[in-house]
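>>> sequence unknown, structure follows:
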């Protein structure tokens, strides 16, 4: 049991876990922004173009409201809004990854094209000593 706790502590204290937690928090905030973009900016003009339809109002009734019971509906419009939100998030993540990959490739090309750094002085001294010994 102690070994498992030690492994967990090592895992939890690594930087990757913190990076992942930050990514999840930022992703949640980004999801809220995208949800607002879809609901408040994109869907109203689309609804207006197709005759003033608000997608979130599109429902398929399964059971009508009765005394003391609410109606049961399939909320197709909410599903459509969520699909559009997903597509926007997927596109944004794709573009982010594509940009990061382009920067990584550029950095690797620049790194490969750059001449190697000069050896440290101690290494240079050792080479001079070696060359002097070979000449004798």
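Right, received. Where do you want to start? None of these values were measured; they are calculated from a predicted model. Numbers count the residues shown, from 1 in each chain.
>>> make it CA atoms for all contacts and neighbour counts henceforth
Fine.
>>> what about residue 13, neighbour count?
Neighbour count for residue 13, taken as other Cα atoms under 10 Å: 11.
>>> go on, residue 87?
For residue 87, the neighbour count with other Cα under 10 Å is 13.
>>> Second structure for comparison follows:
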């Protein structure tokens, strides 16, 4: 019975459930970002740049038998995803930015001690 109880405590602890929810939401968010890159950014920005460079199909690029096109495509996709995530996180941080708290003044105890110090100096 001890092992089952330990497993229940582990599996239903808040941290494990929070982690599972985070992984599921992260996977769904990854699909959204991938779709944004594949369906919006690539057709609007990357395809015209590739056509201007004369490389319409980046996956077919090769040099002396080394097919570097797929690797280059993956690097460009990564950079696009990283930039989109950067923009999203930067925007979220702006929205969630908390105003700075003003420094607290001296407490009553500090004020009283300062007055006592000043009175002792004057004697």
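Yep, it's here. Everything numeric here is computed off the predicted structure, so don't read it as measured data.
>>> For the counterpart of residue 81 of the first structure in the second structure, give me its contacts.
Using TM-score structural alignment, the partner of residue 81 of the first structure in the second structure is residue 77. Residue 77 of the second structure makes contacts with residue 37, as judged by Cα atoms under 8 Å, 6 or more residues apart in numbering.
>>> My reading is that residue 77 of the second structure is in a helix; is that accurate?
Yes. Counting by DSSP: H, G, I helix; E, B strand; the rest coil, residue 77 of the second structure is part of a helix.
>>> so how far is residue 41 of the second structure from it?
Remark: distance between residue 77 of the second structure and residue 41 of the second structure (Cα to Cα, to the nearest Å) = 10 Å.
>>> Show me what counts as buried in the host helix or strand of residue 86 of the second structure.
Using DSSP states H and E, residue 86 of the second structure falls within helix 69-95. Neighbour counts using 16 or more other Cα atoms under 10 Å place 69, 77, 80-81, 84 of helix 69-95 of the second structure among the buried residues.
>>> what's the offset of the helix or strand encompassing residue 121 of the second structure from the middle of its chain?
Applying DSSP H and E as the criterion places residue 121 of the second structure in helix 108-122. Using Cα atoms, centre = their mean, to the nearest Å, the mean C-alpha position of helix 108-122 of the second structure is found 50 Å from that of the whole chain.
>>> likewise stretch 62-76 of the second structure?
29 Å.
>>> How about residues contacting it?
Here stretch 62-76 of the second structure makes contact (Cα under 8 Å, 6+ apart) with 58-61.
>>> between those residues, which is closest to residue 3 of the second structure?
Using Cα to Cα, residue 59 is the member of the contacts of stretch 62-76 of the second structure that sits closest to residue 3 of the second structure, with 52.5 Å.
>>> Fine by me, we can end here.
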